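# structural data only, the sequence is not supplied:
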């Protein structure tokens, strides 16, 4: 995609912890989707719950894709919706678009809990190498060129189990919520020999692409919700044309249909 000015805008907290992540891709799947995975907390009566996330596995159309998380330990109780730190970014990457059917949270062994000022290990039951299944509020369909945040809501009160000898076990109870962070504008330009540049404009921000030389189709993704103008700038011999008041909704494709340019 040719871009004159990149439009910046995810709906949820792109300013956050910078994380090196990796994601396995399947090049046979048409279209990819950018995903951020964030965590927040439903409070519990503890001083700290320090988690070390190893990886998060997303199953798209039944195939697993692994996102490597930051290895540093963080106190999940520091991140609560409605506060100045509503969540923490734990991983990000790009996967083939499709239906998310399952999410698994895989932890390292360095988890700890602090109760009444005393820190002790927070152990997980054996046999959890495949991770903990996240309960999804829905099975989202990830659309190509739309960015999403997957918010993992960690329930501290339900996730910690105190044993008879005063130790603590970690059995994560996590709810997954999907939020679309951007939308699309698409359409078709005729005649194809106009070879137009397509400019999507919102105020001082412009994103550009070109129509396919054979089909005349175009798609501009990664757009924040709002109202745009779409300007078609063809090669010499055809007139510019502009469509105004184009509404973009997060997670949806605004299809402008076929635009026929005149000479």
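Alright, I've got the coordinates. Computed from a prediction, not measured in an experiment: that's the story for all the values here.
# from now on I want contacts and neighbour counts done on CA atoms only, so please keep to that.
Will do.
# what residues of stretch 135-145 count as buried?
135-136, 140, 142-145 (16 or more other C-alpha atoms under 10 Å).
# report how many residues lie close to residue 260.
With neighbours defined by other C-alpha atoms under 10 Å, the count for residue 260 comes to 12.
# second one coming, line it up with the first:
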């Protein structure tokens, strides 16, 4: 079970982990003027883990977007002690303050986020998470099914993970910037070796107070199912939770998705074995936390979201091939386009082509990575947003069993390459959630596209 946070304090990104960067300074051109860089973290959680522990050593900043790790012009915020943080504690709006750094007035264009190296770190120097086992590696993942694995950090130690930003340090003013650490995409299984890599996926976003809060029915939580909740636009997840059990919410099943830009979103609820539920056209005003459940304190709650068990499920399976020597980060995603036009993401996973020996040493990079998704064939339940929080859900039978499977290759700093295929289950198919399941197979080949 994951450690619980009170829901009002805590965000999935699904929330992502986020590094808050706040620059303070003046409007003058005097090169001697200084400002302050304030740093913190929050999380866009992971998938299928109880804990994702990372240990932060320092944060480096530079006014040049092209400066190499060894060139001049770097300023560093070095923590008093490398600090171990559980990214899955940083949910429902929680951020981890890391410290402040005095900088000359100017424009920061590059940030490097540096983690300790498991192989060289001295445990005596580390400020361990109070709920972690200090005999384990500073960076490691704990599985919901039991057990743990070291997270190898090939790109996160010496030079740090690079993030291109644009932060103006202006004298006497404060500018905040939040860096999302997407744990879902950052923890990668290394082929079939049983080893796991931490390949940090970081994104710079404004620090915002707007978002959405609501309640999931207790009946779903006590069934043992794990529900994922996300705010989406055109099938792109903007903010989400990791798969949630009751330990991740308070006793009333409350959730919160914070740090969201003002705009209109689809709120999507998914859980294995349950019918997808979508609240469309949720308008989030600037600086406002929209409450979907204003009646959450009453004995009889009409506003909580109740997910119903799926009666029939199918499977989308396949392999992804890339014979190039260097392979970009690759994902497989399943989306569904509703009758009223909105496209929502149902499930996704990052694939790994790397192979390792029993000692964790990389032995090669394979050409194929398999994927498999179990999907509800039942029609999704959809309702437009209402300010009262009482939603009139109806089954969208027009898209029952109809999905799109996407293979997505995302080379660094290049436009992602997307391949799509239909996954349409036979409406006449008869089965149960256990068996038989209809299976649809789609394969993708990204060899030489995009170029490494």
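Perfect, I can see it now. Please read these numbers as outputs of a predicted model, since none were measured by experiment.
# returning to that earlier point: now, among the buried residues of stretch 135-145 of structure 1, which is nearest to residue 28 of structure 1?
Nearest to residue 28 of structure 1 among the buried residues of stretch 135-145 of structure 1: residue 144, at 13.8 Å, using C-alpha to C-alpha.
# how close does the closest one get to residue 190 of structure 1?
Note on residue 144 of structure 1: its distance to residue 190 of structure 1, by C-alpha to C-alpha, to the nearest Å, is 24 Å.
# do residue 258 of structure 1 as well
Going from residue 258 of structure 1 to residue 190 of structure 1 by C-alpha to C-alpha gives 7 Å.
# could you do residue 34 of structure 1 as well?
30 Å.
# so between the two, which is more surrounded?
Set side by side, residue 34 of structure 1 and residue 190 show more neighbours around residue 34, with 20 against 17, by other C-alpha under 10 Å.
# between the buried residues of stretch 135-145 of structure 1, which sits nearest residue 48 of structure 1?
Closest to residue 48 of structure 1, out of all of the buried residues of stretch 135-145 of structure 1 and judged by C-alpha to C-alpha, is residue 135, at 23.5 Å.
# the closest residue to the closest one other than its chain neighbours: neighbouring residues, count only.
Spatial nearest neighbour of residue 135 of structure 1, chain neighbours left out: residue 175 (4.7 Å); criterion: C-alpha to C-alpha, 6 or more residues apart in numbering. Residue 175 of structure 1 is flanked by 18 other residues according to other C-alpha under 10 Å.
# surely residue 175 of structure 1 and residue 150 touch.
No: look at residue 175 of structure 1 against residue 150 with C-alpha atoms under 8 Å: they stay out of range, at 10.1 Å.
# what residues sit buried inside the lengthiest strand in structure 2?
In structure 2, with assignment by DSSP state E, the single longest strand is strand 49-62. For strand 49-62 of structure 2, a neighbour-count test (16+ other C-alpha under 10 Å) marks 49-62 as buried.
# for that strand, name the packing helices and strands.
Here strand 49-62 of structure 2 touches strand 75-86, strand 106-115, strand 140-143, going by 3 or more C-alpha pairs under 8 Å, 6 or more residues apart in numbering; DSSP states H and E.
# run through who's touching the first one.
Residues outside strand 75-86 of structure 2 that contact it (C-alpha atoms under 8 Å, 6 or more residues apart in numbering): 51-62, 98-101, 103, 116, 125-129, 138-139.
# which residues in the stretch 101-250 of structure 2 form helices?
Using DSSP state H, counting those that start in this stretch, the helices found in the stretch 101-250 of structure 2 span residues 183-186, 218-222.
# what do we get in structure 2 for the residue nearest to residue 135 of structure 1?
Residue 175 of structure 1 maps onto residue 203 in structure 2, with residues paired by TM-score structural alignment.
# just give me the neighbour total for the closest residue to residue 259 of structure 1 other than its chain neighbours.
Closest residue to residue 259 of structure 1 apart from its sequence neighbours, by C-alpha to C-alpha, 6+ apart: residue 189 at 5.0 Å. Here the number of neighbours of residue 189 of structure 1 (other C-alpha under 10 Å) works out to 27.
# just to check, residue 189 of structure 1 is in contact with residue 260?
Yes: Residue 189 of structure 1 lies in contact with residue 260 (C-alpha under 8 Å); the separation is 6.0 Å.
# nearest residue to the aligned partner of residue 107 of structure 2 in structure 1 in space, please, no chain neighbours.
By TM-score structural alignment, residue 107 of structure 2 lines up with residue 99 in structure 1. In this structure, residue 99 of structure 1 finds its nearest non-sequential neighbour in residue 141, 4.2 Å apart by C-alpha to C-alpha, 6+ apart.
# for that neighbour, what are its contacts?
Residues near residue 141 of structure 1 by C-alpha under 8 Å, 6+ apart: 97-100.
# mind checking how far the corresponding residue of structure 2 for it is from residue 35 of structure 2?
Matched to structure 2 by TM-score structural alignment, residue 141 of structure 1 sits across from residue 168. Relative to residue 35 of structure 2, residue 168 of structure 2 is positioned 10 Å away (C-alpha to C-alpha).
# ok, which pair from the buried residues of strand 49-62 of structure 2 is furthest apart?
Maximum distance among those (C-alpha to C-alpha): 35.1 Å, for 50 and 62.
# count the residues that sit near the closest residue to residue 96 of structure 1 other than its chain neighbours.
Of all residues not flanking residue 96 of structure 1 in the chain, residue 32 sits nearest, at 4.2 Å (C-alpha to C-alpha, 6+ apart). Neighbours of residue 32 of structure 1 under the rule other C-alpha under 10 Å: 20.
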